[in-house]
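Trainee: Give me a 3D structure for the following:
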Amino acid sequence: MKIVVTGGLGFIGSHTVVELQNENLEVVVIDNLSNSSIEVLDGIERITGKKPIFENFDLRDKKATQDFFKRHSDVAGVIHFAASKAVGESVKDPLLYYENNVASLVYILQELQKKPQAQIIFSSSCTVYGQAEVMPIAETTPIQVAMSPYGNTKQIGEEIIADVTKMSNINAILLRYFNPIGAHPSAEIGELPIGVPQNLVPFITQTGIGLRNELLVYGNDYPTIDGTCVRDYIHVVDLAKAHVLALQRLLNKKNLEKLEVFNLGTGKGSSVLEVIQAFEKVSGTKLPYRIVARREGDVTSTYANTDKANAILGWKTQSTLEEAMASAWKWEQKVRQR
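Mentor: Predicted coordinates for the structure are as follows:
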């Protein structure tokens, strides 16, 4: 059974490819390598013993997308990761985010709706909730105005899929991630951003290993336990396994509705300073950091109610924050040794 994974050499995508191949599914990866490395293919092969089919093109290219689905007419489902994903960058360059995150989704859906039946899992985000008024956040929590263009592209993507599933043979699951961190326990794949990291944990590990002079903590005057932003940090392998369960639900026609939504998180919030402390504990390294002004687009606090995913998908996180930080540090050290 052939499964397409867009952005499949990225951080979450590559870990999901590993879990799919562990279930003996045939995977076709699409990635334009704009924020990933071709070497990730080798890491996937070293873990699973099999290299996925790989196609290098940009999903904003409508004709290239059409040609791909003509060549791979036997695709059973798509897991769509390919998107720009940094809140701060989206504030600075909103048109890049609207073009990249919305156009690519539309072109994929146009091809899927030509099929008698198709399945798509959409890589969404807790940013669709904006600054929720009540914690923890459940799937029924009202959607607030997005705090960033990135968050808005995820809201728009969900709305597009909802409209399309109403009038086509496409079934969909929206997976709203909280904050993925960590790396595969083998340290063969992990988070390796190109340029300056936009996410907290790779900036921490790069600072810990000496690649960055110091970590900037954006704000310490939020109404939280220690004044820094609170997020729900989930190990990327736990997250990847949820995609396999969601895909199997669609392929086995276990879904009760044409469009289903699940939160994926640990159900526990951790502040930026708590994440730093967890890193210092597992690494034995003192981290240099400096408090600076708040960053535009950041919400104060967000963590998940995962009851629905626990009950319906039969999924639950396994790794602690410290275990996730330890795996991220192991990955960072291995990357720098190379």
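Trainee: only C-alpha atoms for contact and neighbour calcs from this point on.
Mentor: Fine.
Trainee: all strands in the stretch 101-250 of the chain, in order from the N-terminus.
Mentor: 118-125, 170-177, 179-181, 215-218, 230-231, 233-235 (DSSP state E, counting those that start in this stretch).
Trainee: Of the ones you listed, which stretch is the most buried?
Mentor: Mean neighbours per residue, mean count of other C-alpha atoms under 10 Å, is largest over those for strand 233-235, with a mean of 26.
Trainee: which residues touch that strand?
Mentor: 178-183, 264-266, 268-270, 317, 319-321, 324 (C-alpha atoms under 8 Å, 6 or more residues apart in numbering).
Trainee: Just the ones in helices from these, please.
Mentor: In helices, judged by DSSP state H, the following of the contacts of strand 233-235 are found: 321, 324.
Trainee: Could I have the PyMOL command that selects the buried members from the contacts of strand 233-235?
Mentor: Entered in PyMOL, the line below selects the buried ones among the contacts of strand 233-235, by 16 or more other C-alpha atoms under 10 Å:
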select buried, resi 178+179+180+181+182+183+264+265+266+268+269+270+317+319+321+324
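Trainee: Let's compare: structure for the following, please.
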Amino acid sequence: MKILVTGGAGYIGSHAVVELYQAGYQPVIVDNFSNSEESALAGIEAIIGAKVPTYRIDCADNAALRTVFQTEEKIDGVIHFAAYKAVGESVQKPLAYFQNNVGSLLTLLEVMTEFEVTNLVFSSSCTVYGIPDALPVTEATPSKPASSPYGRTKQMCEDVVHDVSAAPTNKLHTILLRYFNPIGAHNSAKIGELPLGVPNNLVPYITQTAAGIREQLTINGGDYDTPDGTNIRDYIHVVDLAKAHVVAVQRLLDRKASEVVETFNVGTGHGNSVLEVVQAFEQASGLKLNYHIGPRRAGDVPAIYADATKAEQVLGFKTETSLLDSLASAWKWQQTLHKNG
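Mentor: I've put the predicted structure just below:
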């Protein structure tokens, strides 16, 4: 079974490619490398011992995307990761986010329809819930206005999928995976998070500070209505998250879905504050971090974490990796980058 992975050289995408291959699928990567590095391809190859067909194209380019579907014989399904993903950056560059995130999905759906590819796993986000009234959030939690353009693009993409699926001629079957906060790296330390420039995400900022690349970690806000004043998030190990995609793909191919569009939260079901993550990293690494509390960052939600019951009961997926082990893998990855850099 051949699975097209858009954004397959990115952080989550590269780990999903490895898990797909190891589960017996043939992944095919599409990536424009605007937010990823070609070194990820070498890392994937080193782990699985094989080259993965890779196309350097933009998913919003209809003609280029069509050539992939024409060149590769039968594509059985698509996992759509390709998107801009930084909450703070989306506040600064909203047009770019709408053009890229929504535009690439529209183009992909057009081409999938043309080539009669009917299975899609879509990379959604817990940002679709906005600032929820109650925690943890379930899949039935009402979506409030998103706190950032990034979150709005994910809401819009989910709406697009539902509307396309409601059309009388629709043959598309979709699983929407609403991720929480992926962290960590493959246990081989051959692939991991590779932020370009200053990291937007907490954990690479932590590991770069610990490695001496950054002088100090700035925590974005210490006056939220949380027990220690810092944001609370649900941190899931990236390999666990990647495995959820394999389970979702298999569910689609086996036609086990109860609806044409199914939605699942993919998280641990537990929230940790930023300060708790800092302290856990210090425990996992044996290092003391230089950090201070800075101003809030535009677009950030005070607290959100998942109710992961549906994923466990219906999808048959449950996370396996602890916060400490996730952070230890991130630190191992950072040390490998430092050694090879």
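Trainee: picking up where we left off before, could you name the stretch from the strands of the stretch 101-250 of the first structure that's closest to residue 334 of the first structure?
Mentor: Closest of the strands of the stretch 101-250 of the first structure to residue 334 of the first structure is strand 179-181, at 16.5 Å (criterion: C-alpha to C-alpha).
Trainee: Dump the strands of the stretch 101-250 of the first structure to CSV, plus distance to residue 290 of the first structure.
Mentor: Listed next are the strands of the stretch 101-250 of the first structure as CSV, based on distance: least, C-alpha to C-alpha, whole Å:
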stretch, distance to residue 290 of the first structure
strand 118-125, 28
strand 170-177, 28
strand 179-181, 22
strand 215-218, 5
strand 230-231, 17
strand 233-235, 21
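Trainee: right, and the ones you listed - which one's nearest residue 9 of the first structure?
Mentor: Across the strands of the stretch 101-250 of the first structure, closest to residue 9 of the first structure is strand 118-125 (C-alpha to C-alpha), at 14.3 Å.
Trainee: can you give me the angle that closest one makes with strand 170-177?
Mentor: Strand 118-125 of the first structure and strand 170-177 are oriented at 20 degrees to each other (axes from the mean of the first three to the mean of the last three C-alpha atoms, to 10 degrees).
Trainee: re earlier: I'd like to know which of the strands of the stretch 101-250 of the first structure is closest to residue 102 of the first structure.
Mentor: Among the strands of the stretch 101-250 of the first structure, the nearest to residue 102 of the first structure by C-alpha to C-alpha is strand 118-125 (12.0 Å).
Trainee: Which other helices and strands does that closest one contact?
Mentor: Using 3 or more C-alpha pairs under 8 Å, 6 or more residues apart in numbering; DSSP states H and E, the elements in contact with strand 118-125 of the first structure are strand 75-80, helix 149-166, strand 170-177, helix 236-251.
Trainee: Could you dump these into TSV and include distance to residue 207 of the first structure?
Mentor: Output for those, formatted as TSV (distance: least, C-alpha to C-alpha, whole Å):
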stretch	distance to residue 207 of the first structure
strand 75-80	31
helix 149-166	26
strand 170-177	25
helix 236-251	21
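Trainee: To residue 200 of the first structure, which of those lies closest?
Mentor: Across those, closest to residue 200 of the first structure is helix 236-251 (C-alpha to C-alpha), at 14.2 Å.
Trainee: residue range for the closest one in the second structure?
Mentor: Aligning helix 236-251 of the first structure against the second structure (TM-score structural alignment) gives residues 238-253.
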